[in-house]
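Student: Take a look and give me a structure for this.
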Amino acid sequence: RKTGYSMTRQTADLVTISHDHPGHANLNAVKPEYQTITGPGEYEMHDVFVTGIRTYHDEAKGAERGYNTIYLIEVEGLVICHLGDLGHTLSEEQAEAMAKVDVLLIPAGGGPVLNPTRAAELVAQIEPRLVIPMQFATATGDKDREDVAGFCRHLGLAVPAAEEKLTLRHSDLTDTLRLVQLAPNS
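Tutor: Alright, predicted model coming up:
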């Protein structure tokens, strides 16, 4: 794979695709019997509510790299926001739609996605309680990106040890921003 990461076969009820890109839209790695959401709109499946918001993969309103969909996923009292391959700052309307995000998954390694500075600015704009950076350089992949240290520095946080798994309940969240670095599957 282009990213340098391998992925074991996964099981899922629901899969969201922010944009069709072979580098990370790998439906072949998901066992059959799942529902797929591939764009903007409002969806409800298995007591999970999903809102897809149209955005772009670049600053040129998609002219360079196309569309991107941000997903807001409401499940078990949590609002999880996956920014996909967002490549621009949010409009006021887009930011308002994300006013109650608990967990934010954000690209933060630069290149064709947000660099650490812009990613930190979006964290300040969205104000999640937990942030999970994506698409940053690690020892095993995405080596053409910046590492997570710059993003943490812009947020005023120490670089946490990578965690293999995150289990989260609404009661685990506090008003203090927490960053979780998930260990890549290599």
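
Student: from here on, contacts and neighbour counts on C-alpha atoms
Tutor: Noted.

Student: so Pro112 touches Asp58, yeah?
Tutor: Yes: counting by Cα atoms under 8 Å, Asp58 is a contact partner of Pro112 at 7.3 Å.

Student: Looking at the two, which has the bigger crowd around it?
Tutor: Taking neighbours as other Cα atoms under 10 Å, Pro112 and Asp58 compare with Asp58 leading, 21 against 15.

Student: Can you name the residues that contact that one?
Tutor: Counting by Cα atoms under 8 Å, 6 or more residues apart in numbering, Asp58 touches 64-66, 86-88, 112-113.

Student: any idea how far it is from Met7?
Tutor: Distance from Asp58 to Met7, counting by Cα to Cα, to the nearest Å: 27 Å.

Student: Filter the contacts of Asp58 down to the buried ones.
Tutor: For these, a neighbour count by 16 or more other Cα atoms under 10 Å gives the buried set as 65, 86-88, 113.

Student: can you map out the strands along this protein?
Tutor: Ranges of strands within the chain are 14-16, 35-37, 41-45, 48-56, 67-75, 78-82, 103-107, 130-134, 178-179, based on DSSP state E.

Student: Distance to Ala29 and mean neighbour count added to these, as TSV?
Tutor: Shown next, in TSV, are the strands of the chain (distance: least, Cα to Cα, whole Å; neighbours: other Cα atoms under 10 Å):
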stretch	distance to Ala29	mean neighbour count
strand 14-16	11	16
strand 35-37	13	14
strand 41-45	21	12
strand 48-56	22	20
strand 67-75	20	22
strand 78-82	19	21
strand 103-107	21	23
strand 130-134	19	20
strand 178-179	27	18
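
Student: Out of these, flag the one nearest Glu93.
Tutor: Distance to Glu93, taken as Cα to Cα, is lowest for strand 48-56 among the strands of the chain, at 10.3 Å.

Student: Let me see the residues that make contact with that closest one.
Tutor: Under the contact criterion Cα under 8 Å, 6+ apart, strand 48-56 has outside partners 39-44, 61-62, 65-75, 86-88, 94.

Student: next one: stretch 147-154
Tutor: Stretch 147-154 has contacts (Cα under 8 Å, 6+ apart) with 108-109, 116-117, 119-120, 133, 136-138, 158-159.

Student: Next, the second sequence, to be compared with the first:
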Amino acid sequence: MLVLTRLLALAAMLVSAAPALAQMGSQCLAMAQAAPPRLQAAYFRAEEAFRPRPIPAAAEPVTIRFVGHATFLITTPAGVTIATDYSGHAGPGVVPRVVTMNLAHSSHNTANPDPRIEHVLRGWNPAGGRAEHHLQVEDVLIRNVSTDIRSWEAGRVPDGNSIFIFEVAGLCIGHLGHLHHRLEPEDLAYIGQLDVVMVAVDGTYTMAQDAVVDTLQVLKARLVLPMHYFGQSTLERFLATLGVAFEVERSPMPEITVSTATLPRTPTAVVLPGY
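Tutor: So this is what the prediction gives:
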């Protein structure tokens, strides 16, 4: 009965949200823009509702460079540069056009971003409540889905983190930020289908590594970029936890180019050196 109640609530939410979501022009929100989910019996699993979306024709590649910790520098085909979980550094001499930040630790944000940065997107609302971003910058749509975090001082902090999603060149790229909990069906509905996921794999400050793997299996992204692991032994434990469900590749370079044509055929974790 509880499962049915939650499904009905999710279906109602998607019906009411669909016009606004469609107005966003989001390619990742295939489920939310389609018919409400089909009700199933109690063995229903949330991830079964999220079918892979049709992949558009091949487009120019997007470049993703691992700067370190939780910061990646994304460069779109139009040349828009985006630094994720920006703490003041995006590479030698680099001033990104857009930065995203999160609240959990000072290594994920800065109080003094370079004034030359055109768009500073905070994953939390300093005035309280939920941060909401929906920004089109040339060829990339940037939006966020807020999640809760925990802190030693305040306990649970509602909406203290944002998953930032970058939709560009037919790809849906998600940076999970400092995610502290498994995703709820409502979260998944607003995230949609991702192709690339950047995920913290430290196993302590964020989520346990087995919970991270469960989350990746629900998201069904074909390319996973590990981050936020503090040391090689932690990274190796995470890669072992992935098991046979994911291929593992190790890049000698901190940068990868990806397009709809070059996405891995099966879910693959690619380790980019950045520490």
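
Student: circling back: list the residues that contact both of Pro112 and Asp58 of structure 1?
Tutor: Common neighbours of Pro112 of structure 1 and Asp58 (criterion: Cα under 8 Å, 6+ apart): Gly87.

Student: quick check, nearest of the contacts of Asp58 of structure 1 to Ala124 of structure 1?
Tutor: Nearest to Ala124 of structure 1 among the contacts of Asp58 of structure 1 is His88, at 14.8 Å by Cα to Cα.

Student: what sits against the closest one?
Tutor: By Cα under 8 Å, 6+ apart, His88 of structure 1 lies in contact with 56-59, 113-114.

Student: Switch those over to a markdown table; also include distance to Asp20 of structure 1.
Tutor: Output for the contacts of His88 of structure 1, formatted as a markdown table (distance: Cα to Cα, whole Å):
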| residue | distance to Asp20 of structure 1 |
| --- | --- |
| Tyr56 | 13 |
| His57 | 11 |
| Asp58 | 15 |
| Glu59 | 18 |
| Val113 | 15 |
| Leu114 | 18 |
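
Student: Ala97 of structure 1 pairs with which position in structure 2?
Tutor: Alignment note: Ala97 of structure 1 maps to Tyr190 in structure 2; criterion TM-score structural alignment.

Student: So that match is in contact with Ala30, correct?
Tutor: No: using Cα under 8 Å, Tyr190 of structure 2 makes no contact with Ala30, being 9.8 Å away.

Student: top helix in structure 2 by residue count?
Tutor: Counting by DSSP state H, the longest helix found in structure 2 is helix 2-24.

Student: who does it touch, helix- and strand-wise?
Tutor: Helices and strands touching helix 2-24 of structure 2, by 3 or more Cα pairs under 8 Å, 6 or more residues apart in numbering; DSSP states H and E, are helix 30-33, helix 185-191.

Student: Can you say which of those is packed in most?
Tutor: Among the helices and strands packed on helix 2-24 of structure 2, helix 30-33 has the highest mean neighbour count (mean count of other Cα atoms under 10 Å), at a mean of 23.

Student: In structure 1, what range does that one match?
Tutor: Counting by TM-score structural alignment, helix 30-33 of structure 2 falls onto no part of structure 1.

Student: residues in contact with the helix or strand following that helix?
Tutor: Heading C-terminal from helix 30-33 of structure 2, the first helix or strand you meet, by DSSP states H and E, is strand 62-68. Applying Cα under 8 Å, 6+ apart, the contact partners of strand 62-68 of structure 2 are 72-77, 90-91, 168-169, 227-228, 254-259, 272-275.

Student: which of those count as buried?
Tutor: Those of the contacts of strand 62-68 of structure 2 that meet the buried threshold are 72-77, 90-91, 168-169, 227-228, 254-255, 258-259, 272-274, by 16+ other Cα under 10 Å.

Student: Return the subset of those lying in helices.
Tutor: Per DSSP H, those never map to helices.

Student: Among the contacts of His88 of structure 1, find me the one that's closest to His21 of structure 1.
Tutor: Of the contacts of His88 of structure 1, the one sitting nearest to His21 of structure 1 (Cα to Cα) turns out to be His57, at 11.1 Å.

Student: what do we get in structure 2 for that closest one?
Tutor: By TM-score structural alignment, His57 of structure 1 lines up with Ile149.

Student: give me every residue that touches that match.
Tutor: Counting by Cα under 8 Å, 6+ apart, Ile149 of structure 2 touches 104, 156-161, 178-181.

Student: Serialize the residues you listed to JSON lines and add fields for distance to Gln23 of structure 2.
Tutor: Below are the contacts of Ile149 of structure 2 laid out as JSON lines (distance: Cα to Cα, whole Å):
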{"residue": "Ala104", "distance to Gln23 of structure 2": "31"}
{"residue": "Arg156", "distance to Gln23 of structure 2": "33"}
{"residue": "Val157", "distance to Gln23 of structure 2": "30"}
{"residue": "Pro158", "distance to Gln23 of structure 2": "27"}
{"residue": "Asp159", "distance to Gln23 of structure 2": "24"}
{"residue": "Gly160", "distance to Gln23 of structure 2": "26"}
{"residue": "Asn161", "distance to Gln23 of structure 2": "24"}
{"residue": "His178", "distance to Gln23 of structure 2": "28"}
{"residue": "Leu179", "distance to Gln23 of structure 2": "27"}
{"residue": "His180", "distance to Gln23 of structure 2": "30"}
{"residue": "His181", "distance to Gln23 of structure 2": "29"}
